[in-house]
Structures are given as C-alpha cells and as structure tokens.
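Undergrad: Requesting a structural model of the entry that follows:
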Amino acid sequence: MLSEQSAATVRATLPAVGAHLGEITERFYAGMFAARPELLRDLFNRGNQAAGTQRQALAGSIAAFATHLLDHPDRRPDVMLSRIAHKHASLGVTPDQYAIVHEHLFAAIAGVLGEAVTPEVAAAWDEVYWLMANALVAIEKRLYEEAGDPGWRQWEVVERATETDDVVTFRLRPVDGGPVPGFRAGQYVSVRVELPDGARQIRQYSLTGAPGSAERQITVKRVNGDGSAPDGEVSHHLHTHARAGSVLELSAPYGDLVLDGAADTPLLLASAGIGVTPIVAMLAQLAETGHRAPVTVVHGDRSPAAHALRADHLAYAGKLPEGSVHFWYEADAGESGRTGLVDLAGVDVPAGTRAYLCGPLPFMRTVRAQLIEKGVAPADIHYEVFGPDLWLAQEGQA
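TA: From the prediction side, this is the model:
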C-alpha cells in the first residue's frame, strides 16, 4: 500500500512524529477551528474538544494506521477504518472535508516539527494521510448507499420514560409518517439538537428497541462533568427539553458492533453502566430469533437502582433457553446480584464463545483480559467505546 521510499521515510520519522502527535493535534484543531468555526459549532463534539479526548483519539488513529502500514504492508486495517467510518457517516462527514483536515493537519505538522519536515518527509506522510482518507471516503460512500443516504430526518417523541435518576428513554416516530428502515442490534443513531447559543451539536445514542420495530427508541444518560470534562451539552438539553411532542433530528443507524455468528454460537454480552444500551438491543434480537446456544449476560453498575433498563435486561435474558445472568453492584446489591466489581473468575465461558463488550475502558480491558485467560480468542472479542476511541488511541501511541 505504501511505496517503498515513503515506507522507509515513515519508519525513520515515526518516533519523532509520534512523540509530538499530542502537540500536533492540539495545534491542528486550534488552527482548523479558527479558520472554520462552523466545524466546531455544528460538527465536532465541543465537550470532547474541551476534555482533549478527541485529540487523543486522532493522534492514536494516525499512529495506529502508520504503524499498520509498516508492519502489514499487504493488508489494510479494515476493523479500525470501519469503526471510524461508521462514526463519520453518522455525523454526515463529506469527502471535501478531508481536504480541509489535510490542509490544517499538515500545517500543524510543519509548525511543530519545523525544518525536520523536508519535502521527502512531507511527501511520505502525505501518502499516509491520503491512503487513510481515501479508504475512509470509500467505506463511507458504501455506508451512505446502504442507508439510502437519507440525511437528517425529523422524529417526534411519542413517549418519555424515566429509567433511573439520570437515564431517560425516548420512543420516537418519523414526522413524515414514512417507513422506518431496519437496523442491526448494537447500532446507534446520531441526534442533532440546536442549543441556546445557536450551535447544532450532534451525539450518538444506541438504539435500545428491538430491530424491526416501526419506531426508534434511544436511552440517554445525563452526562455530568467533572474536573476534566464539562457537562454533556446534548444529554442535558434532551433531559431538560425533550418531552412527548418534541421533534428531534436523527441520522440513519450506523455502527459496527453488531451480532455475528450462527444460532449455535455461544455468546457473552458484557456491559457496565450506560454500556447496557446496545447489549439490551442484542438480547432483544436473540430472544426474538430464539438463539439456541448459551448466552452469558454480564453487567456491572453502582447499584440496582442505577442499573438502566434492568427490567428489559432480565426479561430478554429470561427468554433465552440457555441464558445465564450475572450482575455485580458496587453497593446495595442485596439479592439482586453480587457486591463488588465484575469478576469472571467463577463464570463458565463455553468454548467457542464470541464476546461483545460495552462500558468504561477499564471495565472492558479487565473483562477482555479475563476472557482471553479463559481461552476466548482475541479476534472473537468485540467492543464499543462511547465517544472517542481512546483504547485505539492508547494502543496506537504505545
């Protein structure tokens, strides 16, 4: 994929570029948003920008892609590219925006590395960028075609249900009364709202209803900030303003964390906190299709009262002939589960299990390590990160 001359240059300069990626991406976003403020206002997540997580994710993806080109020159990192492309498609990213990114990213590289960016170095990293960008454009084009490229569509809230103190479920129908395309369990939609300052911010929320429904259902946790990140602008807006009769803008469904495998494949579905949302949709599909093989359901939360969609979690799992449920709660478990953090030491994991994980990064790292110890193949462990993929970022910068 990468020319021999460029590969040699990238290999020689990757340590220096990698060491400065944080500074490069910070300068890149600052320069791009100064020149194109509408991108921050209406496309990029302002909360992730404030917290710095988007910069980490971008740096990680660049490093991971470049490293893959060097280590595996005969194949493309399609798993990584697919994850990025699904997120981009849900935002409505267009091919011309890659040229904007290129302009400001390479200005940032030159600004940080100075004279080290010779014409040869610039040409080599330019090749890396366009290999990645063109691959993403091609994947996103296919995703748009598969979705029928509907763009943004208006949906009316027909019901709002309180799940916990900070989690609400919205049931929605299309305002135009048209058909509701299907989706695959585990996918998400983007929701775009106009905030008081006029910004039209976008966030992704997992679809929590059963595939095949004539409606859409999303479950939204109110994100409360801390010292490292602000409150969630869109989640607070939805909790405060969205009621029955409200109209929201939704994208088509996207996302690559979807059930795969035959009906006789053992599955393990592990979640923590609001990571339960795609897992509940998966369980709904498995219950509807009558999955015959063992399904091990694992969840960790603060308490039973904080466990969003707990009734659905239990109900769908209870419909599976070979389903088993293992809940852990940090406090007040009572008879509802085990007290403490999720620990698979005493959980039977059948041979040939495919696992799907969703939750905070430390939780998923721990569960993944325990599954591998139990003999689950790494290729059979799939995960979803809400927000920028910092798992990828950390691996790319390791």
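Undergrad: drop to CA atoms for contacts and neighbour counts, all remaining ones
TA: OK.
Undergrad: the longest helix in the protein is where?
TA: helix 119-146 (DSSP state H).
Undergrad: packing partners for it?
TA: Using 3 or more C-alpha pairs under 8 Å, 6 or more residues apart in numbering; DSSP states H and E, the elements in contact with helix 119-146 are helix 4-19, helix 78-91.
Undergrad: Need the winner for burial among the ones you listed.
TA: Comparing these by mean neighbour count (mean count of other C-alpha atoms under 10 Å), helix 78-91 ranks first with a mean of 19.
Undergrad: Would you format the helices and strands packed on helix 119-146 as TSV with distance to residue 68 included?
TA: Formatted as TSV, these follow (distance: least, C-alpha to C-alpha, whole Å):
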stretch	distance to residue 68
helix 4-19	11
helix 78-91	10
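Undergrad: if we compare those helices, which one ends up closest to residue 158?
TA: helix 78-91 (23.1 Å; C-alpha to C-alpha).
Undergrad: name the helices or strands packed onto the closest one?
TA: For helix 78-91, the packing partners by 3+ C-alpha pairs under 8 Å, 6+ apart come out as helix 119-146, strand 188-194.
Undergrad: got the contact list for the residue of the chain most remote from its centre?
TA: Each residue of the chain has a distance to the centre, and by C-alpha atoms, centre = their mean the biggest one is for residue 115: 37.4 Å. Residues near residue 115 by C-alpha atoms under 8 Å, 6 or more residues apart in numbering: none.
Undergrad: quick one: what helix or strand has residue 180 in it?
TA: For residue 180, there is no helix or strand it lies in under DSSP states H and E.
Undergrad: Need the nearest residue in space to it, chain neighbours excluded.
TA: Leaving aside its chain neighbours, residue 180 sits nearest to residue 214 (5.7 Å; criterion: C-alpha to C-alpha, 6 or more residues apart in numbering).
Undergrad: Please provide the structure for the following sequence as well, for comparison with the first:
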Amino acid sequence: MLSEPSAATVRATLPAVGAAIGEITELFYAKLFDAHPELLRDLFNRGNQASGAQKQALAGSIAAFATHLVDNPDQRPDLMLQRIAHKHASLGIVPEQYPIVHEHLFAAIAEVLGDAVTEEVAAAWTEVYWLMANALIAIEKRLYAQSEQTGWREWKVVERIEETADVATFKLRPVDDGPVPGYRAGQYVSVGVTLADGARQIRQYSLTAAPGSPVRQFAVKRVTGDATTPDGEVSNHLHAHVREGDILQLSAPYGDLVLEDTTAPLLLASAGIGVTPMIAMLEQLALTGHSAPVTVVHADRSPATHALRADHLAYAAKLSQAETVFFYEQDAADAGRPGLADLSDVPVASGTQAYLCGPLPFMRAVREQLLAKGVAPADIHYEVFGPDLWLARQAA
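TA: As a prediction, this is how the structure comes out:
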C-alpha cells in the first residue's frame, strides 16, 4: 500500500491537510468547473454543489482514506471504495477523468497550503491520490464488466402512479424491447434527463420491485428546497413533465446495499423516501418465503406521506414472522406509533442483520439503538441518498 517514506510524510502533514480540506475542496471544484464547465452541466449534481454537500463528502472521503492508510498500512477501506465505485459506475465515470481531478485537486492543495507543499509532500499526497484512484478504477472496471448493460439505455414510461402528494412511481420498459437485465434487491439506477437550460443532470433512484420484474420501477420524491438547499432539479422535472409514453435514459443497476441470501432474522428500517429499497427487499423476502423473523420499521411525518405504505403492509403480511412498526409525527391514531422512531421496546432477535435507509439523524439513532441491543456493527448496513456524509466517518 502506502510506501514508508510517504506514510511518514502523510502522517506528519495530515493535521494541516485535514484542517484545510474544506477550503481545498472548495477551491478544487471552482478550478475544475472553470476548466471543464461541462462537468457541472452534464455530470455533477448541481444541487449538491450549491448546498456544499458534495464538497463535504469529498473532503471526508479523502481525509478518511489517508487516515486509514497511515493507521492500517496493510489494509484498504473497501467499504468506502465500494460505495464510491458503485456511484461512479452509475454515472459512467471513466479512467480518463481521474488525471483531470488530480490536476485541479493538487493545484488547490498547493494554493491553499502554499510553501508547506514541498516536493516531498506533493509526492506523498500524489501517492495517496493514485492509490485511491487506481483502486476505484479497478473496482469500476469490474462493475462495468459484470453489468448486462453497457452505457445508457432508453426506457419508455408505461405507467405513472401518484403514491402521495409528493411521491410518484414510474414504471418503464426498454424502448428496444430487449431483455430487462437483472439486479439485486436494494440497488438503484441512475436517471439522466435534459433540463430546460440544456443541462443533462443525473440522479439515482432505488428500484422498488423485487428482482425478476419485467419493468424498471422506481419512486421519486419531489424535493422542495429551503434557504440553504435548492429545489431538486431532476425530481421536480420528473414530477412536472414526465408522463406515460415519455422516454428516459437509465443506467445499469448499481449499489452495494443489497439483500443477502440469508436465513438470519432481519430488520428493515427506513424513514421518508428511504422506504424505496426496503420495498424491493421486502417483496423479495415474500417471494422466497423467508421464514426467520423480519422486523419492518418505518418513520414518516404522517400516514398520508408514507409512500408505498400499502406495499409495505402487503409484503410484510405475506411473511410468516413479520412485524411492522410504523412511527408518525402526525395523525398516528391507529396507523402506527406517535413520534419519532424509537426501538427501545422493539424486540430484536439474536443474530439480526439490519438494513437502514433514510436521513442521517434517523440512521444514527437507529444504529445506536441496535448496537445497544447487541447487533454487531458488521451486521448493520445502510444506504444514503446523495453524497455520503456518514461514510467517511464510518470508514475511518
């Protein structure tokens, strides 16, 4: 992995780089998009750039990777690398783009840290970068080779279902009438759309049907912004403009949060639109006749905002040992428990495998309660929609 001289240099300079990493990534993206505006227009999520979420995720990943290398010189943080590589593959990232990132990232490092970036320091951090980049390139190459679909493919919307006031399900079939490639429950596809200003923006949406479905099916929540976060460009475009008969571009399925073939007890915990991968998992369990206990936990504002609630209940009812525990901040009545998710009195069987998806505060709280109940850290798996601001801390 990291050479001994470079490890010593990185260890010595890590505090300075870590303290400035936010400023470095801010400058990096400014330089990158100034030189390559097409990347912001057609590849990077403009909303995440505007909110700063992508910059935080990049900063955390670089710092975590470097820290891991100096603390564990013979190991790679594969969880972090796999998660990033799946997202990259869904976007169609290619090896030729990594030198471009290196050029502008190191220009930013040199500008922010100034004279502290000696030839020795630059060489050490270049080694860190290419260890990470080459690992990602190798994983992405394998993912592309394993995929049944190369590049983007056109799909026609055959049905649109209004799940709630802010969530719509889209069902699609391939325009070429070719076979529908397989996937694993919990995976997502990237959806590419051309917006009114000509930009091509890409977002990821979890597939909500079990593997084997003859259609691609995903649910989209309309993202409404606030003072610090803009409205979701793609989600609002899909809600406002995409109807039955329209064509969308979809990637192959990717994602490393997948339902494993197991006879262990399971806990599927979600909040808000985080329900989407859980629905595919739950349907898969119903189809395969999973006989161990399955605890289905969901938190939402109200039953009316609980997207795919009927599916949640229907698939759970098909399992022999399933329990649904729903939490609603409003209008709980007989539909669930009032308030935020709380597992303190929810039984969790020994050996449980847990899958989480939802906002970070929700997942942090659920994870802490599961650990307190004896669930092993390695048995708690999660998915984050958007830049993974938790992964770097988990991997470090």
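Undergrad: returning to that earlier point: need the winner for burial among the helices and strands packed on helix 78-91 of the first structure.
TA: Of those, strand 188-194 is the most buried (mean count of other C-alpha under 10 Å), at a mean of 23.
Undergrad: Show me what that strand is packed against.
TA: helix 78-91, strand 200-206, strand 247-250.
Undergrad: Who are the packing partners of the second one?
TA: What it means is strand 200-206 of the first structure. Contacts defined by 3+ C-alpha pairs under 8 Å, 6+ apart place strand 200-206 of the first structure against helix 37-42, strand 188-194, strand 216-221, helix 233-241.
Undergrad: and with 6 Å instead?
TA: In terms of contacts (3 or more C-alpha pairs under 6 Å, 6 or more residues apart in numbering; DSSP states H and E), strand 200-206 of the first structure is packed against strand 188-194.
Undergrad: okay, the angle between the strand it packs on and helix 233-241?
TA: 70 degrees (axes from the mean of the first three to the mean of the last three C-alpha atoms, to 10 degrees).
Undergrad: Go through the second structure and flag its longest strand.
TA: When the second structure is parsed with DSSP state E, its longest strand is strand 153-162.
Undergrad: From the contact counts, what lies against the helix or strand that comes right after it?
TA: Sequence-wise, the next helix or strand downstream of strand 153-162 of the second structure (DSSP H and E) is strand 167-174. Packed against strand 167-174 of the second structure by the contact rule (3+ C-alpha pairs under 6 Å, 6+ apart) you find strand 153-162, strand 216-221.
Undergrad: Reformat the ones you listed into JSON lines and put distance to residue 229 of the second structure and mean neighbour count next to each item.
TA: Formatted as JSON lines, these follow (distance: least, C-alpha to C-alpha, whole Å; neighbours: other C-alpha atoms under 10 Å):
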{"stretch": "strand 153-162", "distance to residue 229 of the second structure": "25", "mean neighbour count": "18"}
{"stretch": "strand 216-221", "distance to residue 229 of the second structure": "15", "mean neighbour count": "23"}
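Undergrad: For residue 59 of the second structure, which of the ones you listed is the nearest?
TA: Of all those, it is strand 216-221 that lies closest to residue 59 of the second structure, at 27.7 Å by C-alpha to C-alpha.
Undergrad: Let me see the residues that make contact with the closest one.
TA: Counting by C-alpha atoms under 6 Å, 6 or more residues apart in numbering, strand 216-221 of the second structure makes contact with 166-172, 206-208, all of which sit outside it.
Undergrad: once the two are aligned, what's the mean deviation for that strand against the first structure?
TA: Compared with the first structure after fitting, strand 216-221 of the second structure has a mean deviation of 0.3 Å; criterion: mean C-alpha distance after the TM-score superposition for the first structure.
Undergrad: looking at the first structure, where would I find the counterpart of that strand?
TA: Mapped onto the first structure using TM-score structural alignment, strand 216-221 of the second structure spans residues 216-221.
Undergrad: how distant is that stretch from the center of its chain?
TA: In terms of C-alpha atoms, centre = their mean, to the nearest Å, the centre of stretch 216-221 of the first structure is found 15 Å from the chain centre.
Undergrad: Equivalent analysis for stretch 312-327 of the first structure, please.
TA: For stretch 312-327 of the first structure, the distance to the chain centre is 25 Å (C-alpha atoms, centre = their mean).
Undergrad: quick revisit: the residue nearest to residue 180 of the first structure in helix, strand or coil?
TA: At residue 214 of the first structure the chain is in coil, as set by DSSP: H, G, I helix; E, B strand; the rest coil.
Undergrad: check contacts around residue 9 of the first structure.
TA: Neighbour list for residue 9 of the first structure: empty [criterion: C-alpha under 6 Å, 6+ apart].
Undergrad: That one and residue 112 of the first structure, how far apart?
TA: Separation of residue 9 of the first structure from residue 112 of the first structure (C-alpha to C-alpha, to the nearest Å): 18 Å.
Undergrad: Tabulate the helices and strands packed on strand 188-194 of the first structure (JSON lines), appending distance to residue 337 of the first structure.
TA: Below are these laid out as JSON lines (distance: least, C-alpha to C-alpha, whole Å):
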{"stretch": "helix 78-91", "distance to residue 337 of the first structure": "33"}
{"stretch": "strand 200-206", "distance to residue 337 of the first structure": "25"}
{"stretch": "strand 247-250", "distance to residue 337 of the first structure": "36"}
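Undergrad: how big's the offset between the longest strand of the second structure and the first structure?
TA: Strand 153-162 of the second structure sits 0.4 Å off on average (mean C-alpha distance after the TM-score superposition for the first structure).
Undergrad: Out of the helices and strands packed on strand 188-194 of the first structure, the one nearest residue 384 of the first structure is which?
TA: For residue 384 of the first structure, the closest of those is helix 78-91, at 9.1 Å, according to C-alpha to C-alpha.
Undergrad: right, and the helix or strand after that closest one?
TA: As the chain continues past helix 78-91 of the first structure, the following element, by DSSP H and E, is helix 96-113.
Undergrad: just to revisit the earlier point, any idea how far the residue farthest from the centre of the first structure lies from residue 280 of the first structure?
TA: Per C-alpha to C-alpha, residue 115 of the first structure is found 53 Å from residue 280 of the first structure.
Undergrad: next one: residue 17 of the first structure
TA: For residue 17 of the first structure, the distance to residue 280 of the first structure (C-alpha to C-alpha) stands at 42 Å.
Undergrad: And the contacts of stretch 373-385 of the second structure?
TA: 353-357.
Undergrad: do stretch 96-105 of the second structure as well
TA: Surrounding stretch 96-105 of the second structure, the residues in contact under the criterion C-alpha under 6 Å, 6+ apart are 28, 32.
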